[in-house]
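*Asks:* starting from these lines, generate the structure:
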Amino acid sequence: MAVKLQKIHFIAIGGSVMHNLAIALKESGHTVTGSDDEIYEPSRSFLQQQGLLPPYEGWNPAILDKSYDVVILGMHAKKENPELLKAQELGLKIFSFPEYIFEQSRDKQRVVVAGSHGKTTTTALITHVLNYHKRKFDYVIGARVEGLTHTVKLSDAPVIIIEGDEYLSSALDPTPKFLRYQHHIGVITGIAWDHANVFPTEEDYVKQFDLFGDQTPKGGMLIYCEQDSMSLMIGKKERHDVFTIPYKTHPHAEENHKCYLTNGKERYPIKIFGTHNLQNISAAKEALKKIGITAEMFFEAVSSFEGASGRLQKVKEVHGTTIFKDFAHAPSKVKATIKAVKDLYNDRELIACFELHTYSSLNKNFLPQYKDSFKNANTAVVYFNPEKVKAKGFPEISTDELKKAFANPALQIFTTAQDLSNFLKQQQYKNKNLLMMSSGNFGGLDINQLASELI
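*Replies:* Just a heads-up that it's a prediction; the model follows:
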């Protein structure tokens, strides 16, 4: 059946997922416009390449008229946004990003991967295996994956794989995104309190995942990690006519800084590692089993999986030293990533460097959640920008408060990119690894350039 082409406007088109949806819709033949008050890289370059970069910075309500079929509202836009007010005045259809994805996938089987950590890699694994076996599928994922052109695809495929974020849908819709997708198959990878600006207590946060589990329809499936206490609690809850499938760390072996999946006597080399990733592999395998991928097909495809972009990626490697970068920003992610590197390279020391960048991580009340997150690192380093703390309206963070929160009196703390860079350049790297963890960029530090200077 032919798809009805629409005229669509994006309010806050520069968002990481928003701009990818805009590109996907334009490539499908829709007429797409958009605006934003700030657009950063790489969104800016991708939009420019597609002819979608707004010709102005800011909001322009005059662009909207009755000819538009749909307005898609990004989370960055506020209720008083002038374009939103104009769209409401005109009576245009307004969707949040997840509402629009659901509208476009009503007739598809929806697989939604949720979790405080692991959801991006698990979603990426599922899409990689389906792509390897040339299956027809759509997807929404929060990071780039080798072999997929964009991070969003909408077509006439019978199934869609969605990374389900627990953050709110839009200024008009304070519902976690993953509840808007209405999954048939749901995955909960692991739960650890995050987004303290929206969910002020751990109880508030965990409740959203419980609602996700409860949303599983009759005859639907809920796949959950039995080694995560919160995921286990939600997965084991009695739900009428719902199939629950627990999973755990995949059997494996580690030799000479390489990781192998094991299946009986068979061994399959893989390019990702760490307990958290071996759990992600099990989650993906279970979900794929339910949509027609056998264990043999899974093992054949998984060896070539490079990982999702920015997730525990090797920046540079020479004899005796490897430098990694990772998107880790929440306490559970920092802890899991450090442990993964230390376990695989247990014959080397580890310098672990982490940027306090998110709203939660710059909040004094949340900082104690990072307690013992560096316990597997030989040298622990934290960087933050005091100006960002001030901009968010938070009180100053002192060195002593950080050391206490992390329960690490030896913690090295830096507040300028230059001082951090100087410290890292003073270290010796023989038989030593470096791990750089941030959802930001360490104050503009070029990690690739830094790696070339260090080793």
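*Asks:* going forward, measure contacts between C-alpha atoms and count neighbours the same way
*Replies:* Noted.
*Asks:* contacting residues around the residue of the chain most remote from its centre?
*Replies:* Ranked by distance from the centre of the chain (C-alpha atoms, centre = their mean), the top residue is Lys66, with 35.9 Å. By C-alpha atoms under 8 Å, 6 or more residues apart in numbering, the contact list for Lys66 reads 90, 92.
*Asks:* helix, strand or coil for it?
*Replies:* coil (DSSP: H, G, I helix; E, B strand; the rest coil).
*Asks:* what helix or strand does the most centrally placed residue in the chain sit in?
*Replies:* In the chain, the residue lying closest to the centroid (C-alpha atoms, centre = their mean) is Thr120, at 4.6 Å. For Thr120, the host element (DSSP states H and E) is helix 119-132.
*Asks:* I'd like the structure of this one too, to check against the first:
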Amino acid sequence: MRLHILGICGTFMAGIALIAKQKNFDITGSDAHIYPPMSTLLASHNIPIFEGYDVKNLYPHPDLIIMGNSMTRGNPCVEYVLNQNIPYMSGPQWLAAHVLRNYHVLAVSGTHGKTTVSSLLSWILAAAGLNPGFLIGGLAKNFDHSACLGKGDFFVIEADEYDTAFFDKRSKFIHYHPKTLILNNLEFDHADIFPNLDAIKMQFSYLLRTVPSQGLIICPQRDRNIQQVLSQGYWTPIEYTGNEKNKEVIWHTALLKADASQFEIYYKNSKQGEVHWSLIGEHNAANAISAVAAAHHVGIHPQKAIAALNQFQGIKRRLEIYKKINGITLYDDFAHHPTAIAATLSGLRKKIGKKRLLVILECGTHTMRSNRHQKTLGPSLQEADKLWLLWPKQNRNNNILQNISVPLSLCDSVDEIVQEVIKVTQTSDHIVIMSNRGFDNIHKKLAQALAA
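*Replies:* Here you go, the predicted model:
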């Protein structure tokens, strides 16, 4: 059976392509732009891809079209598929029908930390010999791929609240029918499709209705937005997580180091072990305990899960050290929301102490460029000693800028940022580049300039 994927170079759709290939489907795909790492990954699995949306790439007609989330009416291939009555479905719909129905699904949802928790959980299951399937929106360094069919009974999926397709405006995660569900956290995001936080809460409420009564929901006790979603109804046992001991929290952590690179994990107030790893920040300790709780639900002893965490090597683009140059440490980070920015910088500040922390930020998402974060973006950056913000003059929002108190340089281009940064850097500086996009290859450009 031949499948053609429209929008194949997105992380999620490329993952579906890899899984479909492992299920022996004949796969081809198209995308507007073809570039690494996804183009390289797909080529390594002998999956042909076409640049652009020329309908000739649909000859002869495939048996099924899988529509990526980026597809819209007016796209030549979309119009051709509809006019020719070629069978089609969304990526989440295909995944549910052809893959997930055969597994115990462990879904990781929430505004932040989905990729990290999905990676941690997949690694714990793999280290335990359970050979899980998984589909993750990033690349964990313990794996050489972001998606795998697996040969066991379990499938870990990063459960995104973004909408499914132009013809299905429900969140992707509605299709997944998890038996184990992690609600990692919940706040406003995706201003391009959600008018307000209540609209997002409604989607999460729908998600809760799909979890069976013999399943498990894992969530932090103190997340007010999650509690409001739960108040709308749930029919599944809950295990609460937290960072302190109390009678309602089943799983909690206790920090051994201020930067959270070392911490204890407790189950029902009984110490299960200690995590010593390269990740930092209290948010990652919280991510870890959610993964351990989910693994416990499928039979993995906490001590075994903790042993796996101690072997976890991190995730690409999650405060990843890009390069060390002449005593300067350059990081690549995916953070693109004030909460994630604050958590990342707070953890790094606790690790590096009084050394200078320089931040380069791209406001790459619709939400970041809107007024939604005008009160929170500034405070999220307070640990920085200096900030460079890529924000072309025609798109600047002064309501957001006036709440930034750290020394700030507004720049129209990456080249301008690079030239400014190299003038002020000192040995022992830590430079964090924050963007969920390619950022015009700034990492390589800055590294070369610092080394010159």
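*Asks:* TM between them?
*Replies:* For this chain pair, the superposition-based TM-score is 0.88 by TM-score structural alignment, normalised by the length of structure 2; 437 aligned residues with a C-alpha RMSD of 2.6 Å.
*Asks:* once aligned to structure 2, how far is the helix holding Thr120 of structure 1 on average?
*Replies:* Relative to the matching residues in structure 2, helix 119-132 of structure 1 has an average distance of 0.7 Å after the fit, by mean C-alpha distance after the TM-score superposition for structure 1.
*Asks:* show me what that helix is packed up against.
*Replies:* Helix 119-132 of structure 1 sits against strand 109-114, strand 159-164, helix 275-289, helix 295-302, with contacts defined as 3 or more C-alpha pairs under 8 Å, 6 or more residues apart in numbering; DSSP states H and E.
*Asks:* of all those, which one is nearest Glu401 of structure 1?
*Replies:* For Glu401 of structure 1, the closest of these is helix 275-289, at 29.1 Å, according to C-alpha to C-alpha.
*Asks:* and that closest one against structure 2, how far off on average?
*Replies:* So helix 275-289 of structure 1 averages 0.5 Å relative to structure 2 (mean C-alpha distance after the TM-score superposition for structure 1).
*Asks:* before we move on, the earlier item: tell me, the helix or strand that the helix holding Thr120 of structure 1 is followed by lands on which residues of structure 2?
*Replies:* Counting by DSSP H and E, the element after helix 119-132 of structure 1 in chain order, helix or strand, is strand 138-140. Residues 133-135 of structure 2 are where strand 138-140 of structure 1 lands when matched by TM-score structural alignment.
*Asks:* need the counterpart of Ala294 of structure 2 in structure 1.
*Replies:* Match for Ala294 of structure 2 (TM-score structural alignment): Ala287.
*Asks:* measure its match to Val113 of structure 1 for me?
*Replies:* Relative to Val113 of structure 1, Ala287 of structure 1 is positioned 9 Å away (criterion: C-alpha to C-alpha, to the nearest Å).
*Asks:* report the set of residues contacting both of those two.
*Replies:* Val187.
*Asks:* quick one: which of those two has more around it?
*Replies:* More neighbours surround Val113 than the other of Ala287 of structure 1 and Val113, with 31 against 25 (other C-alpha atoms under 10 Å).
*Asks:* residue contacts, the more buried one?
*Replies:* Neighbours of Val113 of structure 1 in contact, by C-alpha under 8 Å, 6+ apart: 119, 122-123, 161-164, 186-189.
*Asks:* again with Glu187 of structure 2
*Replies:* Residues counted as contacts of Glu187 of structure 2 (C-alpha under 8 Å, 6+ apart) are 111, 197, 225.
*Asks:* what does Leu3 of structure 2 give?
*Replies:* Leu3 of structure 2 touches 25-28, 62-66, counting by C-alpha under 8 Å, 6+ apart.
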